[in-house]
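Colleague: here is my input; please provide its structure:
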Amino acid sequence: MWRSRIRPNLLEEVHQRLLQLIEVNQKEIIGIAEATEQEVKALQRELEQLRSETLEVIELVDRLLEEEQRARRRLAEVSSDFSRYSEADIKEAYEQAQQLQLDLLSLRSREKVLRARRDDLERTLKFLLLTKERAERLASRVAVVLDYLRKDLQELNDNWQKMLSRQDLAMKVLEAQEEERRRIAREIHDGPAQSMASVVLRVEYCLKLLTKKPEAMSKELVALQELVRGSLQEVRKIIYDLRPMALDDLGLVAALEQFLDHVRVLHQLEVEFVVMGSPRRLPGPQEAAIFRIVQEAVNNTIKHAAATRVMVKLEFVNRRLNLVVKDNGKGFVVQKVSKGPRKGFGLWSMRERAELLGSELGIFSNPGQGTVITLSVPLAGEEGENGSN
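Modeller: Prediction:
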């Protein structure tokens, strides 16, 4: 069966896995953005401290440079005037100038290192800020995509479920068609076909009597007439089951009256048919669907409910037709029947017809409390007409 190859929850599983994967990656991106932000803050603090330290060193270098320049001028002065300054003075000036040069060289080296470190931190900070901005922007985009995916995938999943439902519907329709064909074939084989075979045999017998016992012909022809009449009734019953003529000729109410009279006589069932409001003809598809729902509900009562009484009520009100089918049978658990091996084919077919009518079938039953079927059908064409008045 091609139906069995389709996993009904496949798209839902893919849907959930895809959303989970995107959500996990979204969290990772947010985590990257948060970690980058923490690193940026730490780097900003370090850079601020480094900038302050670099500025202090630069100021110290400037001051030391002035001192070193004064020391060199002092050394030049004492070195050129031996009459005023002693050798010790010259030595002291020289050592002072030399020490200042060494200190200045050390500070300039430190300044260079600090400047390089500062520039490196500034580049790193710029890169981290850009990374943080990209991560936040990407997280925002992923959030938007995730939101769209949730909506679109849910819509896709709903469409998938509808497709599966249509496949299930198609399968059930095929099953119903095959079951109906088997039933009709059985009825024709057991009824009209057998009768026609008997007619052929009796006609052959009549032909023999015509030459041998003409006086017995009358009795045999009467029997043949009854056989043909019975066959005709069986054929009419099969035709009625396929499509009652009264439904097309006289409408829904007359067709239901005829059907319920037949049920009353054939099954010895107490049947009450109530019509309220002003009966009127409905479009053919509406009448056919409502008739089949009543037919299916009553047939279910006959087959399964062991009921002695059934009531069918039609109420024609403004813009709607309300239907109630109620029996005093043994009842059942609706959920259990709906989930059984055949999934309540009769109930399913009634629900499907109700949906085609733009309505919803109500099924109320409990063991020992009978069953009530309800339906409220919007009448075609009347919504717009009444709305325009």
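Colleague: can we go C-alpha only for contacts and neighbour counts from here?
Modeller: Fine.
Colleague: so Ser376 belongs to a strand, correct?
Modeller: Yes - according to DSSP: H, G, I helix; E, B strand; the rest coil, Ser376 belongs to a strand.
Colleague: close enough to count as contact, it and Gly358?
Modeller: No - applying Cα atoms under 8 Å, one finds Ser376 not in contact with Gly358, separated by 9.1 Å.
Colleague: ok, the two, which is more surrounded?
Modeller: Ser376 (19 against 13; other Cα atoms under 10 Å).
Colleague: I have a second one here; can you model it like the first so I can compare?
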Amino acid sequence: ERTLHSDRILEQLLSKIRTVMQPDLMLFFKWEEADEEWALFFQHGLPEHFIKKGKLSRAWQSLPTIIRHEASPVYSDDISKDRRFIGQVIRSMGVKSFSGHSLYTASQLLGSISIGFFDAEALKKSDQNAFDMVARLLLPFLLTPENPGIPTTITTATATPTPTPTPKTTPKTTPKTTPKTTPKTTPKTKTAPNPAQTTAPSQEGMTLHLKLDLAGRIQDCNDAFLEHFASRSEDLKNRALSRLLTKKSNSIYAAAVKKLKTSESGTASITLELIKKGGPRRLLSVELRLEKPENGSKTILFKARDITKIEPLETELAYKNSMQTIWTTLSSGLQELAKKMIENTSSHNIKHDVDEDQILGEALKKAFVQLGFEGGCLLRLQPRGKKLVLVAEKGLSEAQLAQIKKHGIGAKEHLLWKTIDKGGVTLLTAKTQKSHLKKRLFGEETLVSFMGLAIECDAHPWGALVFFSRTTLFAETHSHALSLFGKDLGHTVEQIQAFHGLQKRIATLEILNETGQSVTKSLHLPQLLSSVTNTMKNLIDASHCYIFLEDGRRHLYYGAGSSDQGNEAIRKFEIKMNENHLVPLAARERHPFVVENASQDSRVGKKWVKTLKSRSLFTVPLINKDRVVGVLLLDETRYFRKFTTEEVERTAEMAGQIAIGIENAIIHHSVSQHRERLQTLSSAIVNVQEEERRRIAKKLRNDSSAALTKIQEDLTWLNANLADPTPEMKRHLERAKSETNKTLETLKGLSAELRPAILDDSGLIATVKWVVKDFEAQTKTKVHLQITGTIKRMPARIEILLFRVIQESLANVASHAKAESAIVSLEKRDPHIHLYITDDGKGFDVKRYFSSPQMMRKEIGILGMKERVELAGGTFYIDSHPGQGTRISVRVPLVRRNP
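Modeller: Coordinates of the predicted model:
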């Protein structure tokens, strides 16, 4: 037997979420109730040094706790400016945009999921909504038999459970369920077939037929092909087969047709890869035959078999079987539903369609058996809430069934509308089992019992559920069972709608993702334009894509980017803003323009058609904050093409994102130049300061100290050679000598603080040893010096920087920490040098420090150290808590990086 572990599926789902949403950091924690701590289950983008011996540092425990205590979900466009994240380790990683979601049932906490991006405002509202849906769909995979967190199954005194019927649509792969002796019995499944010998079950044994004209347009197809692509014949009529093929397969098909025209046999066998909308690509074994009728045009007959190989996991989790199995267990309660989701649902299946009516119909059929009801129906409110339409039924007369299917139930005075308005269960019974209800319901006669229940979805009316009987008098136990089943049904509808919402969002995200990556990956304008135009060309399957940018100074739009590197023609086009051309028209009118025949449209122009060979095209304005940045143009040169409304709307939806990317690239170029000038100026100021300190220190050592030493020697000579000095004279000489000694020592100390000579002569390591020894002598605080690896002389700027950090840190230890001991650690790990300074002092509140007045912050000097380290391209992090000491971590690159 083959089983699936929920953790394996959960890990695959999280990997899929990471792939689709592309976060720079992703964390998934499980809540360990027994230990009262968060256990890291899945991570992406977390540096290795945070994980020791397979466990995450406790400093990260506060992140999911913040999410739990805040109103879930938590969103932040820039956590560096968000007070909730002050002092959090995640801020030191450069994460800006953040989203976190706690996962819990009504009774218990189960986990937490978070994603972060290095760019601010990276999460739009639509992305947040998608993340909410994803988080909700993860809940069933955290539920276990020992930790259910959801209601038990529904049972009644009269209902007898029966084995789950095998769905008829997919008999070859649907698991068979044996009768249960106890609720804990696990259904047994047959061993899955060898995936290497298995093709897609939904397509097994089908032969796909097409009739194509010589241009490759579909003229006719059989039902198997329509079912395979879930399409209608009118949607495929005259559609180019190339739109359904991958690029490689297009080339193979074209070569086969060309060979077919010259071949004597008139047939050709090839293998093609087809793109199935909303699903994975399919591999077909194709036989092409050229048909030459006596009268009429030549056609190509296309005959194919699906030979797509399905991976082992996909075989077990094939959508039709898994979803059928999941939802036929609905009436047994949400616990059984969650188990089946764990066994049969994967991220692969999220992209498939979910037939709501079929799922609910199967659930209702099982409810009739389990709850012992002989008839009834399920009705859904139409979107505007003016009519109830039939979803599923049992036991209705043919006449009444036809009436409800055709007209629904639209009379507000009907009993069901009253049930929906008041909520709860409506129970009607005859006085005796031999009498009948006086009021006819659904046109049915001879009823002795009737129950109606309003179904809610997300706290809003969704529809109504009805059961009736001609033989059984319903009692309160029946209405209670109906109420429980109705709640399960409402929850099922919520899950189905969540799947539908996620399906739509995934389809949109997959379209937007590639363009979004192109926009965010590069802030170099030429590279960005090339990437965006190529992505859009491939996305719409057009021949070319061009971008025109605005030149406000010259009042024109100029060709700035093309999907073809070698196509320089577009860069020669300059179109004035007041011309009646498609490009300035789209900018002025601020909406797309579509042209099906470019040669016949005056808005395109003869020069354009002659130069670029355009046949069909459409333009979309690139607008950001009510400002037109430019115009995007999709061009088709292969054939006359009618671009669909969906294609135009999809492009228009992405146009805003492209406009933002282009403006960001322009701004980035300007900001980069400004930042480079500021960094050059700041570095120059630091260098001037250090040079001035070195000059003054040298002056004090060489000139002032030498002069004082000379004075000291003269005073000593006077004291020894003065004839018959009075006691007063001796006292003054001794005092002058003493003051000279003190002044000399002060000058030496001041010189060392400004720039110790040993730093220039012997390097950082010797200087640090001297500083530590001198600090211990002056403060009586024990300092442990740790040097890992061989650290030779480094660039002077790095040695000076690290010396200043150590100097300032030890000064803080002496002045503020009241520590008994400290540790100074240096470690070289190419291409960086790492410095750690730790003390066991009183510590302080980092969050309060950064929110305190500027003058108070200056007393400790942390900001000065941080700025100097970051100016050198390094990172500075401080961790401290009252009563727990302080730790400063510095990492500096040994080689200067270009800004």
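Colleague: what about His304 of structure 1, how many neighbours?
Modeller: Neighbourhood size, His304 of structure 1 [other Cα under 10 Å]: 13.
Colleague: what's the counterpart of it in structure 2?
Modeller: In structure 2, the residue matched to His304 of structure 1 (TM-score structural alignment) is His816.
Colleague: which ones are touching Glu111 of structure 1?
Modeller: Glu111 of structure 1 is in contact with 54, 57-58, counting by Cα atoms under 8 Å, 6 or more residues apart in numbering.
Colleague: closest to Val228 of structure 1 among those?
Modeller: Nearest to Val228 of structure 1 among the contacts of Glu111 of structure 1: Thr54, at 121.1 Å, using Cα to Cα.
Colleague: with adjacent residues omitted, what lies nearest to that closest one?
Modeller: With sequence-adjacent residues excluded and distances taken as Cα to Cα, 6 or more residues apart in numbering, Thr54 of structure 1 is closest to Leu114, at 5.8 Å.
Colleague: quick one: map Leu301 of structure 2 onto structure 1.
Modeller: So, by TM-score structural alignment, Leu301 of structure 2 is left unmatched.
Colleague: please identify which helix or strand holds Leu301 of structure 2.
Modeller: strand 299-306 (DSSP states H and E).
Colleague: columns distance to Leu138 of structure 1, secondary structure and neighbour count on top of the contacts of Glu111 of structure 1, output as JSON lines?
Modeller: What follows is the contacts of Glu111 of structure 1, written out as JSON lines (distance: Cα to Cα, whole Å; DSSP: H, G, I helix; E, B strand; the rest coil; neighbours: other Cα atoms under 10 Å):
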{"residue": "Thr54", "distance to Leu138 of structure 1": "37", "secondary structure": "helix", "neighbour count": "20"}
{"residue": "Val57", "distance to Leu138 of structure 1": "42", "secondary structure": "helix", "neighbour count": "18"}
{"residue": "Ile58", "distance to Leu138 of structure 1": "42", "secondary structure": "helix", "neighbour count": "19"}
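Colleague: just send these back as TSV, with distance to Arg236 of structure 1 too.
Modeller: Below are the contacts of Glu111 of structure 1 laid out as TSV (distance: Cα to Cα, whole Å):
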residue	distance to Arg236 of structure 1
Thr54	110
Val57	115
Ile58	116
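Colleague: sorry, back to before: so the match of His304 of structure 1, which of the three states?
Modeller: Quick answer, by three-state DSSP: His816 of structure 2 is helix.
Colleague: average gap between the helix or strand containing Lys336 of structure 1 and structure 2?
Modeller: Element membership for Lys336 of structure 1 (DSSP H and E) is helix 334-338. After superposition onto structure 2, helix 334-338 of structure 1 lies on average 3.9 Å away from the residues it aligns with, using mean Cα distance after the TM-score superposition for structure 1.
Colleague: what helices or strands is that helix leaning on?
Modeller: strand 362-365 (3 or more Cα pairs under 8 Å, 6 or more residues apart in numbering; DSSP states H and E).
Colleague: relative to structure 2, which residues correspond to the strand it packs on?
Modeller: Taking TM-score structural alignment, strand 362-365 of structure 1 hits residues 877-880 over in structure 2.
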